[in-house]
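[1] Predicted structure and sequence below. I'll ask about it afterward.
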Amino acid sequence: MESLGQLLSQMKNPQLRRRSEELSAELLNSPLVLSLRAAHPELTDEQLHLNMAKLYQYVNTNRHCSNCPGLDDCPNDFPGHYTKLTVENTGGRTQLIDRQVPCDKQNQRQTELAVKKRIHSFYVDERALEEGYNEVEIMMKDRERAPAVAQVIKYINETREDGLQTQGLYLEGHFGTGKTFLMCYLLHELAKSGYSGVIVYMPEFVEDLKSMMLDNQKLKESVEVMKQADLLIFDDIGAENLNPWVRDHVMGAILNYRMNRKPTFYTSNHSLSALEKHLSFTNKDGEEQHKGQRLMDRIAPFVDVVQVHGSNKRGRNQ
């Protein structure tokens, strides 16, 4: 259709006036407008002619939507939205009200953006957080991993039904069995329910903390993000090269704040007992069993252990 505004602005031209009348007739006989009139017989011809610009927008945006080229190429004046007409009675007077309403694709994009904003990643490939997840596919990828997948899905469903829990999960398994993938799935699913999440790749985080010692503000902000997130995941714990300051003043502070408040999750190649030995040894002070045990007192009682079995999936679709 031509621009109604252009036609109406040049009404002095007889040909354009005739074309405007043809356009008006075309609009009034369009299926959308006929359906509107059938649903609202109180609409008069005069009211429809007075609201011809709204009718034009209504028909035009819906025509574009029926032949949608995709959200990025949306031809509507307000991309991702279409015109919705409603008939309202105000003070005994019938009025035709137009509103711009987001389409399904726009709503989906907004949901995806909201999910992204709720998840913060420290040194974890963010592509893993943007996967298109499917429960059945995840379950069937590796039958050996199915019991672990079932436990993770059960946790997600219980959180959706009962709210945020204080107990987290400890995913233990060999290298490449998909532990990080399952935790990213958990974050993604619960972010859709409105929960914020942080995932931290421990080996690189611990190394980067050395530079943060000289930037107290950055350190404080990072620690605060981890304290306050609804869901916190320490990925590959036990693979980092610990020092006493990281263990006692950073990890200790974060876990001390979160215990009995918010759930913390872990992925590791170590069992809990092996992790305690790892946490007891630092490259500076050697073995300090009581300090490792102190940190484990903030981990072990607040997690359910999930054994993740299966083949090494590194380099393949999880």
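    Sure, I can see it.
[2] C-alpha only now, for contacts and for neighbours.
    Noted.
[3] what helices or strands is the helix ranked longest in the chain leaning on?
    Using DSSP state H, we find that the single longest helix of the chain is helix 146-162. Judged by 3 or more C-alpha pairs under 8 Å, 6 or more residues apart in numbering; DSSP states H and E, helix 146-162 is in contact with helix 135-141, helix 179-192, strand 303-308.
[4] tell me the SS of V200?
    strand (DSSP: H, G, I helix; E, B strand; the rest coil).
[5] how near is it to E46?
    Distance of V200 to E46, given as C-alpha to C-alpha, to the nearest Å: 64 Å.
[6] Of these two, give the one with the bigger neighbour count.
    V200 (21 against 9; other C-alpha atoms under 10 Å).
[7] And that one, how close does it get to Q165?
    20 Å.
[8] tell me which element the residue nearest to the spatial centre of the chain is part of?
    When C-alpha atoms, centre = their mean is applied to the chain, the residue found nearest the centroid is V115 (1.5 Å). If you go by DSSP states H and E, V115 is part of helix 104-118.
[9] For that helix, buried residues please.
    106, 115-116, 118 (16 or more other C-alpha atoms under 10 Å).
[10] Show the contacting residues for L48.
    Going by C-alpha atoms under 8 Å, 6 or more residues apart in numbering, L48 touches L55.
[11] Other residues contacting stretch 195-202?
    Against stretch 195-202 from outside (C-alpha under 8 Å, 6+ apart): 118-124, 187, 190-191, 225-226, 229-240.
[12] and the comparison structure, right after this:
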Amino acid sequence: MESIQQTLHKMKNSTNILDRFQRLKDEVLSDKLILDFIQSNPTLSEHELDRNVSRLFEFRNERKNCTNCSSLQECSNMMGGYQPQLYTERGQILIRYNVCDKKKSADERKRQQTLIKSLYVPKEILSATFDQLDQDNRSRLVAIAKAVEFATTTNPGENGKGLYLHGKFGVGKTFIMGAIANELAERNISSMLVYTPDFFRELKSGIHDGSYNEKLEIVKSTPILILDDLGAETMSSWVRDDILGVILQHRMLEKLPTLYTSNYDYEELEEHLSYSQKGGIEQLKAKRIMERIRHFAEPISVEGINRRGN
């Protein structure tokens, strides 16, 4: 088989074409990665190199894109998120495309996000990490330390202990819970964040559309349940006893941790749970719910400015 140079010599205007080919070859062969590849494959023939100048040129350009790449979204390679690799097979130069580190990280992030389910929780909460949390007062330092400890050590089914973050509106309790959920995902532990008032309303409507039992079962059985803004709902005996009580009883028996955020401390929450829409006061039933919360969740006060700005 003729070499490329032999073929080019026979073509009209071959001198100009051959010059351009040689310049391209020299440019390609000056690339460090290609030189390293050639040196690690000393049996490659000159003919094989000539035959694959365009392939080597493609490799060089694609790898240059990878070197200058700032994010997966800005990837300009032919196959976004894939990095070229030269290899030989039976004396031939070939290119394979492997998943790059940025795409691996993005794919892993997507996989982890599937472990975090949410109901009525803002999207920014689902992307929270511990690195993003402000540590501007002692109570937040303590809360973050407890949250990190929980997220890195909890084992659903073995230890049902959770956390109860309480404090004023907007101090960042839910954001801390989002960071916990993402850290749990790193450990392949599934969690569910539930904005409690909306979830209770959805369960109530589920009685009419037949979805009540299914939705209740999902929340009861999720490995880590985060009840956000407990106490913000309109309390009724049915919500307290047949929803919250049933959920907590199941999770207590199965040793599945439950975490909470609330504007109320334990005493205030107990008072809230003792009232119903009908105006009655049912302290004993409220105490039963509170016993399940107190025994299985450590109370942590979170103080600070209103970070929501309203």
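    Done, it's in. Since the model is a prediction, treat every value here as computed from it, not as a measurement.
[13] that older thread, next helix or strand past the longest helix of structure 1?
    strand 168-173.
[14] so that following strand matches what in structure 2?
    Aligned by TM-score structural alignment, strand 168-173 of structure 1 falls on residues 162-167 of structure 2.
[15] Could I get the buried residue list for that stretch?
    Buried, per 16+ other C-alpha under 10 Å, within stretch 162-167 of structure 2: 162-167.
[16] same thing with stretch 166-186 of structure 2?
    Quick answer for stretch 166-186 of structure 2 (16+ other C-alpha under 10 Å): 166-186.
[17] For S45 of structure 2, see how far away E254 of structure 2 is.
    67 Å.
[18] for A143 of structure 2, that is, sorry about that
    For A143 of structure 2 relative to S45 of structure 2 (C-alpha to C-alpha), the value is 65 Å.
[19] In terms of neighbours, single out the busier of those two.
    More crowded of A143 of structure 2 and S45, by other C-alpha under 10 Å: A143, with 22 against 13.
[20] which residues touch the aligned residue in structure 1 for the more buried one?
    Per TM-score structural alignment, the equivalent position to A143 of structure 2 in structure 1 is A148. Residues counted as contacts of A148 of structure 1 (C-alpha under 8 Å, 6+ apart) are 306-309.
[21] try 7 Å this time
    Residues in contact with A148 of structure 1 (C-alpha atoms under 7 Å, 6 or more residues apart in numbering) are 306-308.
[22] and in structure 2, which of those remain?
    Compared against structure 2 with both residues aligned by TM-score structural alignment, their matches' C-alpha atoms under 7 Å, the contacts of A148 of structure 1 retain 306, 308.
[23] if I look at the counterpart of A297 of structure 2 in structure 1, how far off is Y170 of structure 1?
    In the superposition onto structure 1, A297 of structure 2 corresponds to V303 when matched by TM-score structural alignment. From V303 of structure 1 across to Y170 of structure 1, the span is 6 Å (C-alpha to C-alpha).
[24] The following helix or strand past the helix holding V115 of structure 1 corresponds to what range in structure 2?
    Later in the chain than helix 104-118 of structure 1, the nearest helix or strand by DSSP H and E is strand 119-122. Against structure 2, the aligned range for strand 119-122 of structure 1 is residues 116-119 (TM-score structural alignment).
[25] How about stretch 194-202 of structure 1?
    Under TM-score structural alignment, the match for stretch 194-202 of structure 1 in structure 2 covers residues 188-196.
[26] Quick check: which element contains the closest residue to R298 of structure 1 other than its chain neighbours?
    In space, and not counting its chain neighbours, R298 of structure 1 is closest to L255: 6.1 Å by C-alpha to C-alpha, 6 or more residues apart in numbering. Per DSSP H and E, L255 of structure 1 falls inside helix 252-258.
[27] contacting residues around the helix or strand that comes right after that helix?
    Later in the chain than helix 252-258 of structure 1, the nearest helix or strand by DSSP H and E is strand 264-268. For strand 264-268 of structure 1, contacts defined as C-alpha under 7 Å, 6+ apart pick out 168-173, 179-180, 231-238.
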